[in-house]
Structures are given as C-alpha cells and as structure tokens.
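1. Got a sequence here, can you build the structure:
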Amino acid sequence: MNYDYPEIATQSALGGRWYDTEHGSYPSITTILGTTAPPDKVASLQNWRNSLGHSKADAVSKKATDHGTNVHLLAERYLKKEKVDAPINGQPVPYLDMAAFNALKLKLDKIDEIWGQEVALYSTSLCVAGRCDLVGKYKGVPVIVDFKTASRVKGKKDIHDYELQIYFYATAHNEMFGTNIDQGIILMVAETGFPQEFKVVFTQLLRDELEARVKAYWAKILSSVSPA
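-> From the prediction side, this is the model:
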C-alpha cells in the first residue's frame, strides 16, 4: 500500500513537543502521556531519582535514551535494507546496541509489508499528533508497530501507556487514510537481550482512557497559563 504521508514540522512549547498540522498546532502523544502519567508512576520515578542522586539519575536516563535511539535506528536501517552496522555519529555501533538489535531482529523478520516508517500522523478528533515507528503488516495483519527498549523484561501491566500510544497512532492513520487498523504490536527488547512481543487489540476502553488523558492534559496546560 502507498500512502502520502505528510512532512510535519515540530516545535517546543509549553514544556512539550507540538506538531504544526494543516489543522493547527497539536501536542504530541508522548507529551500528553508524559504530562498525565499516573501519580504512582510519577512518585516511583521520583523515588528512583532521589535514591540515585539527580546527577547519576540523569546519566542513567541519558544512557537509556541513547540506547533506545540507536536500536531504533538499527531497526530502521535493517527494514530499509541499509547497512546496519554503519557508524552512528561517526562512531562504531556500541556492542550493547547491536546485541539488542540482533535480538529484536527475530521479531522484525515477521513484518510482511511496510507502508511507512517514522511517519507523522495526527487526529482531528483528538487534536493530537505524533510520529510512529512503522505502519504495515505483521504476520499478515495490518498493524501499527512500535519499537521499545527496556532495562528489564516487562509484563503486560508495565506497558499500558504504550498501548494508549499505539492506539492513538492507529486512530490517526484510520482518520487520515480511511484504513481500518484495529490492533498494534509492541516489539520490545530488554538489556538482557530478551525480545518481547505484545499484541494490543483496540477497544472502546482504550479510546475512553485516551480521551480522558487528553482532557487532563489540557486542564493542566490551561491552569498553568491562566493568570493567578
């Protein structure tokens, strides 16, 4: 399938990322989910930062972010049939990044069709935008595919925000292109090298929760910019 995916500029504003769509500026799905994270998740993260100390926590977070970015890049190269082990920013691919990619490759080989990679999408019904990793077919089924890295093997209860994120991408794609994508696949690899596959079947419950998170986001934004 060939879809005319738009190029959409982004900007930083109000503490997050915004996409300048033809319908106006929309906040990114990652900004919304991050801003409206459940209190227990926020508290857990803060406790972790306090236990390590802020400088060390920042260093660990940056290392994890760089690892995730590199593994995404290697997966993208592989699916585009480019040279996977080409240098990254002029440096050899770090061993742990390549090891994680090699584990993830077991799952990447199940992608049958690629409609788009790293494509910008937006939903006019939700007034939200974002950029998804891949749209296509996985084991013959139309899906949104999202690549994730993690410090440890995770369970279903650990990935709920990822489910909301991937549901958003499908909603946006269906609105923009008249598709009927009703499920997604989260492909995750832990630092131990163990690849995981989570199938997400979209439900009205996910829609309701996503709408509630969007509403909560706007409530926070409006309260932060309203005069005292």
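2. okay, CA-based contacts and neighbour counts for the rest of this
-> Fine.
3. what about the longest strand in this structure?
-> strand 111-123 (DSSP state E).
4. Any idea how far the lengthiest helix in the chain is from the middle of the chain?
-> Using DSSP state H, we find that the single longest helix of the chain is helix 54-79. Taking CA atoms, centre = their mean, to the nearest Å, one finds helix 54-79 lying 13 Å from the centre of the chain it belongs to.
5. ok, then the element right after it?
-> Counting by DSSP states H and E, the next helix or strand C-terminal to helix 54-79 is helix 95-108.
6. and that next one, what does it pack onto?
-> Judged by 3 or more CA pairs under 8 Å, 6 or more residues apart in numbering; DSSP states H and E, helix 95-108 is in contact with helix 54-79, strand 183-190, strand 195-201.
7. re the thing from before, helices or strands next to the longest helix of the chain in the packing?
-> By 3+ CA pairs under 8 Å, 6+ apart, helix 54-79 packs against helix 95-108, strand 141-150.
8. For that helix, buried residues please.
-> Buried residues in helix 54-79, counted by 16 or more other CA atoms under 10 Å: 57, 64, 67-68, 70-76, 78-79.
9. Include distance to Cys132 when you put the residues you listed into JSON lines, please.
-> Output for the buried residues of helix 54-79, formatted as JSON lines (distance: CA to CA, whole Å):
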{"residue": "Ala57", "distance to Cys132": "27"}
{"residue": "Ala64", "distance to Cys132": "19"}
{"residue": "His67", "distance to Cys132": "18"}
{"residue": "Gly68", "distance to Cys132": "14"}
{"residue": "Asn70", "distance to Cys132": "16"}
{"residue": "Val71", "distance to Cys132": "15"}
{"residue": "His72", "distance to Cys132": "11"}
{"residue": "Leu73", "distance to Cys132": "13"}
{"residue": "Leu74", "distance to Cys132": "16"}
{"residue": "Ala75", "distance to Cys132": "13"}
{"residue": "Glu76", "distance to Cys132": "12"}
{"residue": "Tyr78", "distance to Cys132": "17"}
{"residue": "Leu79", "distance to Cys132": "15"}
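10. Residues contacting stretch 121-134, please?
-> 5-6, 18-19, 21, 23, 26-30, 114-120, 144-147, 166, 168-169, 171-173, 175-176, 211, 214 (CA atoms under 8 Å, 6 or more residues apart in numbering).
11. Buried residues, that stretch. List them.
-> For stretch 121-134, by 16+ other CA under 10 Å, it's Leu121, Tyr122, Ser123, Leu126, Cys127, Val128, Ala129, Gly130, Arg131, Cys132, Asp133, Leu134.
12. Please give the structure of this sequence too, so both can be compared:
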Amino acid sequence: ILDRGKLFHSYVEQSLQNKIEDDFKIVEQYIKSVKSVLEDIESVRLLESRVIHPYLHYQGFVDCVGLYRGNPVVIDFKTSAKPKSTLSSTYDSPLQVAAYLGAMNYDPSYETLPNISSALIVIAYETGMPANVHCLNEKKCLKYWDFWCKRLLQFKNMNCEPR
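-> Modelled structure (predicted):
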C-alpha cells in the first residue's frame, strides 16, 4: 500500500509537470479518481518540496503549491480505500496542511512566494470513485493552525521531561 501511495504521488507530480514518463497501471483507479481535480490545478509553483519552520523547529514535505480554480493553495494528496466525504473523516490531515502552511510562510526558502492562507486536501480512491476535495479557507486554516500549535507544544513538553 505504501508503494502505491508513493507511485500515486509520483503520478500527480509528473501529471502537474505535463510529463508522464513512468508506468502507472498499478494506480490507475487512483488516477481515475483524481483526474478531474488535476485539471483544475494550474500555475504550480512547488511539488514535493521540503518546508522547515525556523522558529517552531518542525519540517515536512508539501505535495503541491499552485492555483486551484484561481485561488493560491497548499495541496495535500491522500489515498484511501474508504470514503472520506467530511473533513473530520480525514483525521489529522487538516492539522498537517496547517502545519505546512505555517512552515512555508516562515521558511526563508519560500520568501518569493506570496503568503498563502488556504489549503486543499484531495482524497483519491482505490475504487476510482471521484476524489473528495476538502477546501480549507483562511479561517479554517487558522483554526487548525491553533490546534497544530497546541499539539506541537504538548509533544515538546512530553519530550522535555527528565527521565
């Protein structure tokens, strides 16, 4: 399953660069699921790019930064066997994209990018059913950023106690 996830992400990356070079037969249902979403993404600025928050000391890999239906967003692509039609069914994915947004907006490597305040979580399905697209506007991103900061503080406090 992990290999399928990596292969799917590779397809998304190659598709958004308009250069499909590999054989993606094994993930064709995920591709079918997400195809119409990819058509709405343009002006891609980043793909599979490492972000580091210089003050909060965490890092991650952003799947994509681009325009979705004309709006600048951080995009996180997920695969799933089960439907995830609500944002809450994506578990910690909103925290993850909020953390990426926070890191990207503070990471000096990305200072040439405009400040991005919205995110997208795209769930592709192994059955080929149409992907669910969860849009997080600035208000939602700030809400999940707050949750993320609390969780990060909790983690740091757990790991700072003497043994």
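13. By neighbour count, sort out the buried ones in the contacts of stretch 121-134 of the first structure.
-> Buried among the contacts of stretch 121-134 of the first structure (16+ other CA under 10 Å): 5, 18-19, 21, 26-30, 114-117, 119-120, 144-147, 166, 168-169, 171-173, 175-176, 214.
14. out of the buried residues of stretch 121-134 of the first structure, which are inside strands?
-> Per DSSP E, the subset of those in strands is Leu121, Tyr122, Ser123, Val128, Ala129, Gly130, Arg131, Cys132, Asp133, Leu134.
15. out of those, who's nearest Ile185 of the first structure?
-> Leu134 (9.9 Å; CA to CA).
16. Give the equivalent position in the second structure for the closest one.
-> Aligned counterpart of Leu134 of the first structure in the second structure: Cys64 (TM-score structural alignment).
17. What of Asp146 of the first structure?
-> By TM-score structural alignment, Asp146 of the first structure lines up with Asp76.
18. now Leu187 of the first structure
-> In the second structure, Leu187 of the first structure lands on Val122 (TM-score structural alignment).
19. and that match, how many neighbours?
-> For Val122 of the second structure, the neighbour count with other CA atoms under 10 Å is 21.
20. Distance of the residue lying closest to His134 of the second structure once chain neighbours are set aside relative to Asn132 of the second structure?
-> Once flanking residues are discounted, His134 of the second structure sits nearest to Ile121: 5.0 Å by CA to CA, 6 or more residues apart in numbering. In this view, Ile121 of the second structure and Asn132 of the second structure are 8 Å apart by CA to CA, to the nearest Å.
21. go on, Pro162 of the second structure?
-> With the distance defined as CA to CA, Pro162 of the second structure ends up 44 Å from Asn132 of the second structure.
22. Neighbour count for those two, which is higher?
-> Asn132 (20 against 5).
23. what residue of the first structure takes the place of that one?
-> Match for Asn132 of the second structure (TM-score structural alignment): Gln196.
24. need the contact list for that match.
-> Val153, Leu187, Met188, Val189.
25. and which of those is nearest to Asn102 of the first structure?
-> Looking across those and measuring by CA to CA, the closest to Asn102 of the first structure is Val189, at 9.7 Å.
26. Hmm, Asp146 and that closest one touching each other?
-> No - assessed by CA atoms under 8 Å, Val189 of the first structure is found out of contact with Asp146, at 11.5 Å.
27. who touches stretch 93-104 of the first structure?
-> By CA under 8 Å, 6+ apart, the residues outside stretch 93-104 of the first structure that reach it are 67, 70-71, 74-75, 85-87, 187-191, 193-195.
28. and if we set it to 6 Å?
-> Stretch 93-104 of the first structure is contacted by residues Val71, Pro87, Gly193, Pro195 when judged by CA atoms under 6 Å, 6 or more residues apart in numbering.
29. So the third one: helix, strand or coil?
-> The local conformation at Gly193 of the first structure, judged by DSSP: H, G, I helix; E, B strand; the rest coil, is coil.
30. That one - how many residues pack around it?
-> Neighbour number of Gly193 of the first structure under other CA under 10 Å is 22.
31. quick revisit: quick one: the match of Asp146 of the first structure and Phe155 of the second structure, what's the gap?
-> Relative to Phe155 of the second structure, and taking CA to CA, Asp76 of the second structure is found at 23 Å.
32. What's Arg207 of the first structure aligned with over in the second structure?
-> Aligned partner of Arg207 of the first structure by TM-score structural alignment: Trp145.
33. Could you find the closest non-adjacent residue to that match?
-> That would be Ala98: by CA to CA, 6+ apart, it lies 5.0 Å from Trp145 of the second structure.
34. you'd agree that neighbour is in a helix?
-> Yes - according to three-state DSSP, Ala98 of the second structure belongs to a helix.
35. OK, contacts around it?
-> Cys141, Tyr144, Trp145.
36. What strand or helix carries the first one?
-> Secondary structure from DSSP H and E places Cys141 of the second structure in helix 138-158.
37. Please identify the buried residues of that helix?
-> Applying 16+ other CA under 10 Å to helix 138-158 of the second structure flags Lys140, Cys141, Leu142, Tyr144, Trp145, Phe147, Trp148, Cys149, Leu152 as buried.
38. cool, stretch 14-28 of the second structure as well?
-> Quick answer for stretch 14-28 of the second structure (16+ other CA under 10 Å): Ser15, Leu16, Phe24, Val27, Glu28.
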